[in-house]
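Visitor: Show me the folded form of this:
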Amino acid sequence: MEHVLRVLEYDKMKAQLIGFVASSLGKQRVQALKPLIDLEDVQLEQNETAEISDIIRLKGHVPLGGISDIKAHVKRAAIGGVLSASELTEIASTLYGSKQLKYFFEEIIDEGNIDIPLLQERIQVLEPLSPLEREIKSCIDDYGTVLDQASQALRTIRHQMRSYESTIKSKLESLTRGSTTRKMLSDAIVTIRSDRYVVPVKQEYRGSFGGIVHDQSSSGATLFIEPASIVTLNNQLTEAKAKERREIERILTELSSKVAEEEAQLLVNVETLADMDFIAAKGYYAKSIKGVKPILNNQGVIDLKQARHPLLPSEDVVPSDIAMGNQVRSLVITGPNTGGKTVTLKTIGLLTVMAQSGLHVPANEKTELAVFEHVFADIGDEQSIEQSLSTFSSHMKNIVSILEKMNANSLVLFDELGAGTDPTEGAALAIAILDFVYKKGALAAATTHYSELKGYAFNRDGAINASVEFDVETLRPTYRLLVGVPGRSNAFAISRRLGLAEDIIADAKLQIDSDSTQVENMISSLEDSRKSTEQEWSQAQQVRLEADKLRTELEAKLDEFERMKEKIMEEAEAKAAKAVADAKEEAEVIISELRDLQKAGYQVKEHQLIDARKQLDQAVPKLNKKQKQVKKTAEKAKRIPKAGDEVKVISFNQKGTVVKKVTDKEYQVQLGIMKMTVAIDDIQVLEQAKSLEPQKAITTIRGNDAHVKAELDLRGVRYDDAMNRIEKYIDDALLAGYHQVSIIHGKGTGALRKGVKQFVASHPRIKSSRDGGMNEGGLGNTVVELK
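Guide: Now for the predicted structure:
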């Protein structure tokens, strides 16, 4: 495996990944990273990477600052060692990082926007140990200095030390400013030697100055002397410093013992932080390479969609679609040197081991990769000078080892298979090796220059050709992988572009056998067909996009029209309602006056007043109800159609009947005598007509589909049976309310057609009949108009 990972440049990929870790903990995890071979383990790792990627996408970061590898500190404290102030500071900082990380994930869990069950389980074991963190920080600052407040004794000692230092400095400064002593000093400064305050005195004044000499300059001209007047103060200061050291030692010992008490939880925290740093690095790396979570399988299926090699600059890499597995177990890639064959091979191998390492891969969504027990690769020039092996021998030794170790759950990659020896023998060996790998059930991808292997995929089940495209016009490879098309030799085309005489090229062509020429012509034809297909597909895509755009615009305009229509109707209703209300109010006044006249003795009949008010109430407009009916109809139109439903095909403005469901988005509809497949968006389900006389029981005879169709097909039916079916069908059609139906009898001998004509001519409910038109079946169809 080490050899395979090296030739696939797995370590270079890991170097990229290390750039995203936040601490040495994460770096150690990355350095130890290896592909897994169990599908469930790989899926678990992939799911963790997906969860952290979601967090990074929505939150932008994962807080991992301040953490460090404190395992050694904790273990030393556990066996009674005293930690330094800086080591305790690292522990406090790591505990603070643990707290921030735990709060961060608890907030995400509370929000409920992201489902992170795996990371939630990891973060639950993280315990910030805030009391220990606070205690350390109350005694030691961020720079590793023990604070005065660490203990009352330390505060007192340091107060004394500052007092001694102040007195010493005051006395020494008075000496440096005195007129008598100033001339004896080489410089008017106060300095420290051997942890005691001294002044620099010229050599010649040694006897007259007095005091204790602690040091001298390199030239001997200056002596660093502790004046006798401050010896006692310096002694007191030295004693105070000794007390300070002892007190600091006591404080550190006490803190170290508290760290030892939390050894188990601290080590759990460290492991959890290491895991989280590593997982976060995977998420950041996936974002940087635009990686996706691959679909995983253990059936040896590889389906890379727009795959990119992660070590190549994103602006230079040409994505490739590569599919292997199921029926295709061998992929043979041909093409020119520097055309990208080896890169394609490495892309397949590297993305496979990346996926098995729990990393997202640089490809498009729905990319699928297999989890293999073994990945083997023979890539690059492995010639060994020490062993005196040729290039061919070196490759063959590696291939022999691969063939011995591989099994059905293996991926095998061969670069320039069979190269380095006689072309005929090399090609034969390459074919035999690929056949052997196929029989073993392993998945294989191989690059080659041999023309014999170009026909390999045409003659072998389970094999497919591929090639890297070469632009003869620019004499440069395009690095595009063409699956299904073998690479062809471009030697003649390149030579011609470079100016080689045409007669030499023609002579060279004569040296090639006819089989090779036919193969090259076939490959050329395949390439031309592919380019033509791609161009037509691109044009079709453009037309489809334009049609979609036009449809969207028309739908928007229709919606706008409907809104305007509804608004106008509402305004009209409001105006009409107001007019009626005004009229009603006026009429009520008139009726009131008429009642007054009635009371006064005038002849005004009561039933006439009631009728007048009733007519007035009926004058109120019913626009709202109509609008509700329109909305109700629209709601019904949205109903999912089913077989037998009467529908309207919007694009043809024709009514028809649903025959059957073709797909979730398409239905077969009967329009007259035609059956056609219609998109669901083009279908409007019509409301079934309600019976006008529900009290009368009407028995309707229906066809096989529980619905009478607009045509009767008698082809292949015996004459007597056909006559019986015609009579019954006409009755059913009349009951269903059809005005026109078709009777399909075919041409045949003409007997059935003649019988049908005689029947319809004598039927009392048939108004007329005629032969079908050009698009209606012609003489094989009789169209009947019912009364």
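
Visitor: When you work out contacts or count neighbours from here on, use the C-alpha atoms and nothing else.
Guide: OK.

Visitor: Disregarding residues adjacent in the polypeptide, which is nearest to the residue nearest the centre of the chain?
Guide: Nearest residue to the geometric centre of the chain (CA atoms, centre = their mean): residue 292, 4.3 Å. Nearest non-adjacent residue to residue 292, counting by CA to CA, 6 or more residues apart in numbering: residue 360, 5.1 Å away.

Visitor: where along the stretch 551-700 of the chain do the helices fall?
Guide: Assigned by DSSP state H, counting those that start in this stretch, the helices in the stretch 551-700 of the chain fall at 606-618, 623-637.

Visitor: and for comparison, fold this next one:
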Amino acid sequence: MIYPHDFEEKIGFREIKLLLKENCLSSLGSELVDSIAMSKDERMINEQLSQIVEFRRIEAGMDSFPLQYLFDVREGVSRLRVEGTYMEAEEVFNLRRSLDTINQCVTFLNRREDADDGPFSYPTLQRLTEGIRSFSGIVKRCDQIVDRFGKIHDNASPELLTIRRNLSKAESSVARTLYKILHAAQSEGVVEKDVSPTLRDGRLVIPVASALKRKIGGIVYDESATGKTVYVEPTEVVEANNRIRELENEERREIMRILIEFSSDIRPHVDEILSAYHFLAAIDFIRAKAHLASAMDAYEPTVGQTPEIDWIEARHPLLERSLKRQNKKIVPLEITLKKEQHILIISGPNAGGKSVCLKTVGLLQYMLQCGLSIPVSYRSKTGVFDEIMIDIGDEQNIENDLSTYSSHLLNMKNMLKRGNSRTLLLIDEFGGGTEPRIGAAIAESILKQFCLKKVFAVITTHYQNLKQYADIQDGVTNGAMLYDRHEMRPLFQLEIGKPGSSFAVEIARKIGIPEEVIKDASDIVGSEYIQSDKYLQDIVRDKRYWENKRKNIHLREKELEGIISQYEKAMTELKENRKDVLRKAKEQAEELLTESNRKIENTIREIREKQAEKENTQRLRQELETFKQEVASFEKDDGDKSIERKMRQIVERQERRSKRKENKKKEQAAMSQKAPKENAEKRELAVGDYVRIKGNQTVGIIESMDRNMAVIVFGNMRTKMEVGRLELAKENKQQQLSTAPQTIRKTLEDINKRKLNFKQDIDVRGMRGEEAVTAVTYFIDDAIIIGMPRVRILHGTGNGILRQLIRDYLATVPNVSGFRDEHVQFGGAGITVVDIKV
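Guide: Sure thing, here's the model as predicted:
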């Protein structure tokens, strides 16, 4: 229960409702927003919050929730309770789509995590589906009546199909007759050449100039606004148009009969359908709450039965939204109300944030008990109150002859009467509106009664006696809205434990009130009051300073502890791994030594075979001996830098030797291939030469040549390609002539084998550019050899780089007659279709 009647407006909850409605997809959810109410059942609240948590998890996942169509046809369904009533075609269409959405939602929420008997993926939302039946039969019945555009099917009944066929024939006949009359009239000059038949009152007519309307026999059905044109229905088509009208009436009657029959079929299921729409409304409402929670960066805390407020980083959602539009940040509040500290007295300067703090408590607690997420930290704790009562703003009422103070007293009376240990009171400017001394005294007396009743309360005030009372009374604590006295600006931070100052003198001085006025005011209240207020400001300032110091020291200590822990861990690992490092280094050195021995022996053998000088042998053996000494001295070194130096030397030596070995191999290979390569380069290809495509083993013979293009015969196949892509077969001419039958047979076998294993598609997705082009080159060569007219290259879309590289290559291949994107249904720009000349 809340008090007063305009509670929602005072704390800003009506704006929250508007935001919720903006997030609803249909009137189904909007109606639930209007009916939202505060609950004091913590189980119901936790259930509602769990629904939000699960829906937010759904939206964060990979699967989209099936809420495509949310149509509210409850009115049309409810109407079916009366015999003889029916739903219109559009309503049937919307019913079909919304029932299908309900079926999909129920199926989605009944999914289980593992096996068929495992737990539900979203158990809280799944409970909403209990009792909601499947309407697949009704959906199929709707599909028999309406098409995917919401129009009645021609074959919804045999009678309707016959009527519509007759109607189509009659309309075609009328159109033909009318065009015949129109052409005759145009040839006689009665009707202009650009005139065409038109519809008037559902009948096909011919527009004719008013002066010539007698030239065409028939009925004048209408005339233009200017009166210059009349619309004539020729006598020849009057009967036909009458027949069309009759058929249209028959069509309407048959459609009505079909809809009445359909409505009779679903009439027994009206209550079940309406229940399903309540489920759909609940889902729409939960979705709106989840979207609002995400927009507010809100949290769904676990709510306890005990009244409690222990909020960390609490934020007023509407204020935060407004500040975001101004590129400003809100200052979060830390608020605590517990059994042992159930009344909070907030003091501080005007415009310092006291009322905002009060409204934040009221709005967030009310949102929570309405089942909404609230913008607080996940470390916050929350409870439930039976009543929330508020006294804020100017409540004077001329009609009831109530002044501001009288209205405040009336609120206090109701609070004292109804307040208990499960009531939350929110009072702004406690005791204000009347003479200060008596107002402060009455306020203190009421506060004592609140303490006796154990009510929970957040109260703002400027009265010094209430601050002092909070210091001495158990269960009551002070809170201060902080103010920067040096910069003369509010900080909007709530600090619990000390009272706040009004900073009246400082604010007056900042505004520009004359100094003599300020001095006189100070004399009136007395130096003791001014001094005590100053002391209070100093205490608050010093407390804030030392609090910041303590936090910084705590953070530094944490950082230092982390660094020390890291160093200790590193030292322990270093000690544990030191022996392993030395052992591995020694093993590596021994491996290098063994490899060096093998290397030097091979080198000596080569020197002996080539009869080299003895100095080279001596030099190599000296290097080996030096290396042995370095490995032996390695065991004696125990410093980390020595280990690193030796390891670096060993690795560098290994790299140098590997490099010399590779260079030697290259030189030997170059020497062995130099002579035949030079001969091959000197000789140009000619007709009759046996050649093969570079990188392929299939041998063919050059049949003819034209500049840099050659026609090659592979078995019984001919193909044309650039000479630069060919190379001579290794066999000499005599061998080629003597083994020509075998070569041809081998070539045919190779081609047949390629045909059997060849696939028309190649997938180069994930390859680097050069690798992909090489693969495509071999792929196209094989396609040319076996005579494949069309192939497909799967390269994907991505940034288009791989696609461009492949197409640049294809443009250089003479045998490729063209290439293009695959049809959009089969891959589009991600696949290149290549046409090859056969």
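
Visitor: can you tell me which residue in the second structure aligns to the residue nearest to residue 292 of the first structure?
Guide: Mapped onto the second structure by TM-score structural alignment, residue 360 of the first structure lines up with residue 373.

Visitor: Hmm, its match is touching residue 300, no?
Guide: Yes: counting by CA atoms under 8 Å, residue 373 of the second structure touches residue 300, with 4.9 Å between them.

Visitor: And stretch 124-131 of the first structure, what's buried?
Guide: 126-129 (16 or more other CA atoms under 10 Å).

Visitor: nearest to residue 574 of the first structure, of these?
Guide: residue 126 (67.8 Å; CA to CA).

Visitor: In the second structure, what residue corresponds to the closest one?
Guide: Match for residue 126 of the first structure (TM-score structural alignment): residue 132.

Visitor: Strands of the stretch 601-750 of the first structure, start to end?
Guide: 646-649, 654-663, 666-671, 674-679, 683-685, 711-713, 740-744 (DSSP state E, counting those that start in this stretch).

Visitor: what's the answer for the stretch 251-400 of the second structure, then?
Guide: Going by DSSP E, counting those that start in this stretch, the stretch 251-400 of the second structure shows strands at 309-314, 333-337, 341-347, 381-382, 387-391.

Visitor: Mean neighbour count, these: which tops it?
Guide: strand 341-347 (a mean of 25; mean count of other CA atoms under 10 Å).

Visitor: Packing partners of that strand?
Guide: Judged by 3 or more CA pairs under 8 Å, 6 or more residues apart in numbering; DSSP states H and E, the packing partners of strand 341-347 of the second structure are strand 456-460, helix 464-472, strand 475-484.

Visitor: nearest to residue 176 of the second structure, of the ones you listed?
Guide: For residue 176 of the second structure, the closest of these is strand 456-460, at 85.8 Å, according to CA to CA.

Visitor: if you line the two up, which stretch of the second structure does stretch 17-37 of the first structure fall on?
Guide: By TM-score structural alignment, stretch 17-37 of the first structure lines up with residues 20-40 in the second structure.

Visitor: again with stretch 151-160 of the first structure
Guide: Under TM-score structural alignment, the match for stretch 151-160 of the first structure is residues 157-166.

Visitor: For the matching stretch, buried residues please.
Guide: Within stretch 157-166 of the second structure, judged by 16+ other CA under 10 Å, the buried ones are 157, 160, 163-164.

Visitor: same deal with stretch 69-89 of the first structure?
Guide: Neighbour counts over stretch 69-89 of the first structure (16+ other CA under 10 Å) mark 69-71, 73-78, 82-89 as buried.

Visitor: Inside helices: which ones of the residues you listed?
Guide: The helices, defined by DSSP state H, take in 71, 73-78, 85-89 from those.

Visitor: Closest to residue 249 of the first structure out of the residues you listed?
Guide: residue 85 (9.7 Å).

Visitor: residue contacts, that closest one?
Guide: 140, 144-146, 252 (CA atoms under 8 Å, 6 or more residues apart in numbering).

Visitor: For ChimeraX, what selects the buried ones among those?
Guide: Of the contacts of residue 85 of the first structure, the buried ones can be selected in ChimeraX as follows, counting by 16+ other CA under 10 Å:
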select :140,144,146,252
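
Visitor: Out of the contacts of residue 85 of the first structure, flag the one nearest to residue 349 of the first structure.
Guide: For the contacts of residue 85 of the first structure, the nearest to residue 349 of the first structure is residue 144 (48.6 Å; CA to CA).
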